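J.: Sharing a model prediction with you, sequence too.
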Amino acid sequence: MKTYLNYQIAEKYEGLTVEAYLKQVLTYSGRKIQKLTRQKGVLLNKKPVYLQKKIQTGDVLRVLVLGDSSYGVEPEPSPIEILYEDSYLIVLNKPSGLLVHPTGQTTHGTLSNYLAHYYQQQGVISTIRPIHRLDRETSGCVVFAKDSQTQALLEKLLREGSIKRTYQALIEGTLTPANGTVNAPIGPHPGKPNRRAVNSKGDPAITHYKTIKSFANSSLLELSLETGRTHQIRVHLAYLGHPIIGDRMYGKNSSLIAGQALHAYSLQLPHPLEQREIALEAPFPTNFLHLLDRCTHSSNQ
């Protein structure tokens, strides 16, 4: 059974050719357009159309979803927590201690392997396409696209800053001022290849933070990013002298939590294909909540 994506033409695109709309708005490559035309996979108002036809406001362009032949990873059975799902994308709540996708020596036991098994159980073959990553020890919202076109549209939204991700973290000590912005470039660590560091020759990196609550020896922060550098929140907080509790790479190990106390708890984005907003919150993992209780209890003593 063939599946199509429907696009209603907005006024600002009136006068473009079908081919120009596919390339400029939907970011299809020339090769993919050729493949679609061979399969008669482009319809305008439910009728076959040639690529140089000009489109008008209100027209409906239907584009065939080109099927995937594999998951790209090996499916493995394990529970996943679904925060949102529709025909185009799925959002999962990643546990701490899990990679988003196989990398390096790790080919199994990742969130992508478990998502592939979920698709397999539904009788669906869909390549696993994470739109962004979270560090292994960071928990929370991760977005996956279900097809290559939705992937391209979501990646465009991410580049434009239209996908808003908000984090919460428990840090060592108390920040002064309580609310602020860290604007410090991040680049490779001079002596440790797996780490990042604030570096005058690095890429621009901006992190906004707000103190939600201060405890005796720690604080709960809300953080949002203007940029998406590797380990950005962790590096910036360590740079301020207040690393995330349990961050072994940029701070120190903690007996109070397995992993680091960093959670991507909320996500807001415009739906890539429908005229509506998606707003989600990911429940906090148990180890984060236990640590928060400990901080609260120690502060009340």
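T.: That came through, no problem.

J.: CA atoms for contacts and neighbours, from now on please.
T.: OK.

J.: what's around Ser126, how many residues?
T.: 20 (other CA atoms under 10 Å).

J.: Asp147 is in contact with that one, correct?
T.: Yes: Ser126 is within contact range of Asp147, at 7.0 Å (criterion: CA atoms under 8 Å).

J.: Now do the helices in the stretch 201-301 of the chain.
T.: Using DSSP state H, counting those that start in this stretch, the helices of the stretch 201-301 of the chain run over 232-239, 286-300.

J.: Would you mind listing the outside residues contacting the first one?
T.: With contacts defined as CA atoms under 8 Å, 6 or more residues apart in numbering, helix 232-239 is touched by 182, 184, 186, 196-198, 205, 207, 223, 243-244, 247, 250-251.

J.: want to compare, so here's the second one:
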Amino acid sequence: MADNHLVSKKHQPKGLEILYEDRDIIVVDKINGLLSMGTDRDKHNSAHFYLNNYVTKGNPRSKERVYIVHRLDRDTSGILVFAKTEKAKMFLQENWSDFKKKYVAVVSGNFNDKEGIIESYLTENKMFKVYSTKNKAIGKFAKTGYRVIKETEKYSLLEIELFTGRKNQIRVHFADMGHPVIGDKVYGNTDKSVKRLALHSCSLTITHPYTQKEMTFETGIPQYFNTLMNLKGNKSQK
């Protein structure tokens, strides 16, 4: 059971909807534009900072805190899980590759193959931009699955399964295919009319660090994605 009684309006974390909470974990739905964790430039505008403030109820002497397990890009919205103990953090991170992660995205263009797998080796350049390389010695293996849910003349709405969790993996893989994620100014979609990066973590299945039970957390497709898909007549894929 979630500890719903802990939710206080006064300390409700900014930009986050709490999906589930107990003594070991806290699962949230993050808005786009919010960092998962702070940086040297921006230490306070992050999910991690707001959740620490939430669990301590603003009391700097509190021993309560949250621990980072994984991250989403600032411009990606969706499900984030944080641990509330170091033991829970270690368990989740050690088993992270076994957990099931699904995303939804709106990308440019239409696909000949309405379902498929993308594989490559990813590395970073000196400007910290991720790209695919054929050099296995410097790249890390990345694997992404996709299925077309709906199409318009301009866009495709995809359900994406992340088999590996490399930095910017989804964005690079679909840019490589010539179908960059809508709103992605870094990897090739420069449509200025788009308000945000159309990438959302919609489903996460984990093993609970204490009960060892499988738990799945889900959100719906962001309304803005549906707005993009309804700009023109569409055709659904069954």
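T.: All right, it came through fine. Computed from a predicted model, the values in this text were never measured in an experiment.

J.: got TSV for the contacts of helix 232-239 of structure 1, with neighbour count and distance to Cys141 of structure 1 too?
T.: Formatted as TSV, these follow (neighbours: other CA atoms under 10 Å; distance: CA to CA, whole Å):
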residue	neighbour count	distance to Cys141 of structure 1
Val182	16	23
Ala184	20	25
Ile186	23	24
Arg196	23	23
Ala197	24	25
Val198	21	26
Ala205	21	21
Thr207	19	18
Leu223	22	14
Pro243	25	22
Ile244	29	19
Asp247	22	19
Tyr250	21	22
Gly251	20	24
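
J.: Take those residues and keep only those in strands.
T.: Val182, Ile186, Arg196, Ala197, Val198, Thr207, Leu223 (DSSP state E).

J.: right, so of the helices of the stretch 201-301 of structure 1, which gets closest to Ile131 of structure 1?
T.: Checking the helices of the stretch 201-301 of structure 1 against Ile131 of structure 1 by CA to CA gives helix 232-239 as the closest, at 17.2 Å.

J.: ok, average deviation of the closest one from structure 2?
T.: For helix 232-239 of structure 1, the mean deviation from structure 2 after alignment is 0.3 Å (mean CA distance after the TM-score superposition for structure 1).

J.: Output the residue interval of structure 2 matched by that helix.
T.: Aligned using TM-score structural alignment, helix 232-239 of structure 1 spans residues 169-176 in structure 2.

J.: repeat for stretch 33-50 of structure 1
T.: Under TM-score structural alignment, stretch 33-50 of structure 1 corresponds to no residues of structure 2.

J.: cool, and stretch 133-146 of structure 1?
T.: The aligned range for stretch 133-146 of structure 1 in structure 2 is 71-84, by TM-score structural alignment.

J.: quick one: terminal-to-terminal distance for that stretch?
T.: 16 Å (CA to CA, to the nearest Å).

J.: May I see the buried residues of it?
T.: Residues of stretch 71-84 of structure 2 classed as buried: 71-72, 74-84 (neighbour count, 16 or more other CA atoms under 10 Å).

J.: same thing with stretch 125-145 of structure 2?
T.: Within stretch 125-145 of structure 2, the residues scored as buried using 16+ other CA under 10 Å are Val130, Tyr131, Ser132, Thr133, Gly139, Phe141, Ala142, Lys143, Thr144, Gly145.

J.: Now render these as CSV, adding distance to Ser156 of structure 2.
T.: As requested, the buried residues of stretch 125-145 of structure 2 are exported to CSV (distance: CA to CA, whole Å):
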residue, distance to Ser156 of structure 2
Val130, 23
Tyr131, 22
Ser132, 22
Thr133, 26
Gly139, 29
Phe141, 25
Ala142, 22
Lys143, 20
Thr144, 16
Gly145, 15
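
J.: any idea how far whatever residue of structure 1 lines up with Met215 of structure 2 lies from Ser126 of structure 1?
T.: Residue pairing (TM-score structural alignment): Met215 of structure 2 is matched to Ile278 of structure 1. From Ile278 of structure 1 across to Ser126 of structure 1, the span is 22 Å (CA to CA).

J.: ok, now Ile82 of structure 1?
T.: 17 Å.

J.: again, but for Gly104 of structure 1
T.: Gly104 of structure 1 is 22 Å from Ser126 of structure 1, by CA to CA.

J.: So which residues of structure 2 form strands?
T.: Using DSSP E, the strands of structure 2 run over residues 16-21, 25-30, 67-68, 77-83, 100-108, 115-124, 130-133, 140-151, 155-162, 199-207, 214-218, 235-236.

J.: Select, out of the ones you listed, the one closest to Tyr50 of structure 2.
T.: strand 16-21 (8.6 Å).

J.: With structure 1 overlaid, how far apart is that closest one on average?
T.: Mean for strand 16-21 of structure 2 is 1.1 Å (mean CA distance after the TM-score superposition for structure 1).

J.: Aligned counterpart of Ser87 of structure 1 in structure 2, please.
T.: Using TM-score structural alignment as the criterion, Ser87 of structure 1 maps onto Arg23 of structure 2.

J.: so that match touches Lys84, yeah?
T.: Yes: using CA under 8 Å, Arg23 of structure 2 is in contact with Lys84, at 6.7 Å.

J.: Next, the distance between the ends of stretch 153-168 of structure 1.
T.: With CA to CA as the measure, stretch 153-168 of structure 1 spans 27 Å from end to end.

J.: Repeat that for stretch 219-231 of structure 1.
T.: From its first residue to its last, stretch 219-231 of structure 1 covers 20 Å (CA to CA).

J.: In the stretch 51-200 of structure 1, what residue spans correspond to helices?
T.: Going by DSSP H, counting those that start in this stretch, the stretch 51-200 of structure 1 shows helices at 111-121, 148-160.

J.: May I see the buried residues of the shortest one?
T.: Yep, that's helix 111-121 of structure 1 we're talking about. Residues of helix 111-121 of structure 1 classed as buried: Leu111, Ser112, Asn113, Tyr114, Leu115, Ala116, His117, Tyr118, Tyr119, Gln120 (neighbour count, 16+ other CA under 10 Å).
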